[in-house]
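Novice: structural data only, the sequence is not supplied:
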């Protein structure tokens, strides 16, 4: 395969430590990674990566880590996370990434369930999280931190700066110069190397066991569909705990030598992104939606002339896109400058995954000239296994499998061809860690049962509708996908999150969370006084603004899918409250239970709903909220009559 001619022999170099050692030998002076620190880009060559991985691995050996033990990684995306992970594989241990914003209960569960003895914790914030758990982490013996700022006040014997770990490793290297090489030689591709948590809808996620060789082979499969090489730049912004960031920042970075760049802080992400000008980017749908919303929000403050140019450029761009073309005029007056401002000028490839991206948002970026493709997969399948090829991009699909070795089919299909998506390929997970029962439930006869509903269109593209358990049916027997309607709503710059209701009900309703950063700017511009999120979301002017957005979406939907009632929630949905997964998917069961009284009141026909509740913040503080939610009734008569069925 010509596109993969630059790759090493992956049958021989079948683990990440072997590949790092190879690149250090053959390309030692080339840049492998960059990290923004105190405003300066700090580079790591392959020689430096190899030296640090070796010191980490030998240090872990001196700490007593043995094959089969689990090493945790907790913090932001940093080179030390990647190097700590590879070092763990070198000692034939299992790396377990923990989301940096995971709550105490989640961290305690993962560490105790996996008997973690050593954790790489990035900084004081993550160290605090571990120390606050005290005796709830009986197995934890060593906490290795990279950032020493603020650490002088701690005296816990488990704490160790990463410099001490490196010193221990170098001492062992001096005593046994060939030990690390022998350790790397003993690593095997079929040995489990990574425990990757599933995004699931429960508070205690499962851990998929991922062998290193399967990750590497799947990366090669991905590269056959979307080639990358040493000349490519990637900016790592999504959590390294997530399977797709493992595939890109760890797997693809090491397999293809694509340079991986790490931003300084979440707040500087887009600025750092523009400085690198990457050739490839992976964002989650929520981030693509936020960028699109921010662009449209900025136009509120632009001059009338610029607003007209923006509207003209978007109209010309979308019209050309509908014909499968690009508009030179739109590029000249709008898109070229906008791509430059966003840092998208050098993009050769872009992807979205982890959840469905609304077609309106997809079209926005395609018209802009961003070569955006949808990918689809699961943690258990080593991440994505379908993608759009070349110019064969369809906003309503997730494309086709990477190669012939990936089998995808739809089972138990209804008369419209919609059924459950199942898949199998040679590089899937090796089961759930210490959970054979769940493995047997999800893997049947070699096929992974995804729990997603979908079908193949006439072009052979896979179309994802929603989670099977989330597809709803009205009291009139009309089926609908809440996720599809929610994504249409979230194309509005004013909508951060939405939950569509209506299963077994007479009509559809929506709970909407405003996008505070943009709605607050709109309110200030219109001289609307407010204090908090709750206060702003209760303003009549904001309800009028959102009513127009909901009515716009309704015009694009069949009658039976239209929203009859909606309200604006007094807070944002939050992963810390269990309302969203760490990959920002709505946990519908939690929402239905937590806001059950509000939902019942909507369908009871109450125009006003009094709320008296308390919100707990991550820092432990609490805030009492007393407010009244207004239920906007868009179609009072629609609930009384049964609409005409429309084919799915």
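Specialist: Thanks, I have it. All of these numbers come straight from a predicted model, not from anything done at the bench.

Novice: C-alpha from now on. contacts and neighbour counts both.
Specialist: Will do.

Novice: how about residue 56, what does it touch?
Specialist: Residues near residue 56 by Cα atoms under 8 Å, 6 or more residues apart in numbering: 83-84, 87, 165-166, 169.

Novice: which of those residues lies closest to residue 366?
Specialist: Of all these, residue 83 has the smallest distance to residue 366: 35.4 Å, by Cα to Cα.

Novice: chain center to the host helix or strand of the closest one, what's the gap?
Specialist: In this assignment (DSSP states H and E), residue 83 forms part of helix 79-90. Relative to its parent chain, helix 79-90 has a centroid offset of 21 Å by Cα atoms, centre = their mean, to the nearest Å.

Novice: scan the contacts of residue 56 and report the most crowded one.
Specialist: Neighbour counts for those, by other Cα atoms under 10 Å, peak at residue 87, which reaches 28 neighbours.

Novice: try this one next to it:
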């Protein structure tokens, strides 16, 4: 089954596609899934569902509005909205109108949001009740903004409601799409040089990423996802929205990162997979351990015994977690099997703990400038502690300062690489050199071809004796403790020594108070 069958032919070594048109998701999404649930939102009464057919019609209505309002092709349209089905409706409406989507994280500071809206020259913003106030209260600072489209019912005269548009019968308007190399998304990131920049990603890169991920991981129409990461980040757009819909899966939105609520959502939605980050995975592990600690002493001892038995059997290649911990998997609904982890390095101890409990953990590596996935472990080919093997069609090199070095800067090239930074040719030249993206990350390949990440060049700490320390490695080691909620390590120049004498390693730690008993806490 191919939901986007009309968009691209089967992948081959050169990664070529049939169509020279834009990413016309909406007209090809439906396929034979018309009444199947595409998107759903947790509500007080259960779930609010949007079928593939509903998604298509709503997105086309939004596109009709943009075209009818005189918004021209390639115009930037911002999305300032929390995770919910309407985010996707706005996104697909934007690209169906052959415009460019500019996702913005609503949790950014007001100054950052205003900067992105002005830097991208966005003429329209898709907002919700929760975010509309940000725009309305600073409208005078947004000279390019002409229209505001609300995904909620609104009486504000300066905004148009999507629900009102859906209630009206409008004439379908069409617009020829652009080529696969035209910009689909501009997403702002601190990037590899620390300054907020708009990353231009084209349709070719998105298609490549989506099709390759679906095939590599094995996502199918029988899968169901729970989405918690912000849709203003490419990991969730590519991995948590486009890839599941491509495969015919259902995506459920949950508005919290609390492990207990997430488990309940996973159970009720019969989810099978989730795109996640290490902090969320750590929350799941700690929640499971806390549930075990609340059991009678006999059950606690059985749990610990089975846990160590499972870890022992894993060393011999025997995976017994689902058999040994049925009560844990019942909490997840019985169908859930896989976490895909990205966005930050995953501690190998955390990975082993969750796998011992019977979950499959697939760690990957990427960056916004690469649409975003560069490499990922797969169910058939994985190695703990690594970020997997580069996706087929992507070339990865390690630039070493000398032949004797074991690691170096990771540089990549492939169909997923960004076009450049929006209206910032100098910054683009700084990271794109002869078609290769210089990531600023340090890493190496092991003998099996698996990629490992050591840290960031700009974060490297040089000690007084010349040794180089990556704070990420220290954070991983100390972060294994369930008593640590967050940790940040960095280098600091000693006050008592000359500036050229190297740095000292300093760490700021936030304790996980949930793991302390009442008598261990300080007032």
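Specialist: Nice, I can see it. Keep in mind that what you see is a predicted model, and the values were worked out from it rather than measured.

Novice: which of the contacts of residue 56 of the first structure are conserved in the second structure?
Specialist: Retained in the second structure (both residues aligned by TM-score structural alignment, their matches' Cα atoms under 8 Å) from these: 83-84, 87, 165.

Novice: want to try TSV for the residues you listed, with distance to residue 478 of the first structure as columns?
Specialist: Formatted as TSV, these follow (distance: Cα to Cα, whole Å):
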residue	distance to residue 478 of the first structure
83	52
84	51
87	54
165	61
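
Novice: mind listing the strands for the stretch 1-150 of the first structure?
Specialist: For the stretch 1-150 of the first structure, the strands defined by DSSP state E, counting those that start in this stretch cover 31-37, 40-45, 70-74, 94-98, 118-121, 142-145.

Novice: you'd agree residue 198 of the second structure is in a strand?
Specialist: Yes: with DSSP: H, G, I helix; E, B strand; the rest coil as the criterion, residue 198 of the second structure is part of a strand.

Novice: that one -> the first structure?
Specialist: Counting by TM-score structural alignment, residue 198 of the second structure lines up with residue 207 in the first structure.

Novice: tell me which of the strands of the stretch 1-150 of the first structure sits nearest to residue 355 of the first structure.
Specialist: strand 94-98 (19.9 Å).

Novice: buried set for that closest one?
Specialist: Within strand 94-98 of the first structure, the residues that count as buried by 16 or more other Cα atoms under 10 Å are 94-98.

Novice: related to what we said a few turns ago, so which of the strands of the stretch 1-150 of the first structure is nearest residue 487 of the first structure?
Specialist: strand 94-98 (27.9 Å).

Novice: where in the second structure does that closest one fall?
Specialist: Against the second structure, strand 94-98 of the first structure falls on residues 100-104 (TM-score structural alignment).

Novice: who's in contact with the matching stretch?
Specialist: Residues outside stretch 100-104 of the second structure that contact it (Cα under 8 Å, 6+ apart) are 74-81, 91, 94-95, 113, 116, 120, 122, 183-188, 231-233.

Novice: which part of the first structure lines up with the longest helix seen in the second structure?
Specialist: Counting by DSSP state H, the longest helix found in the second structure is helix 297-315. Mapped onto the first structure using TM-score structural alignment, helix 297-315 of the second structure covers residues 304-322.
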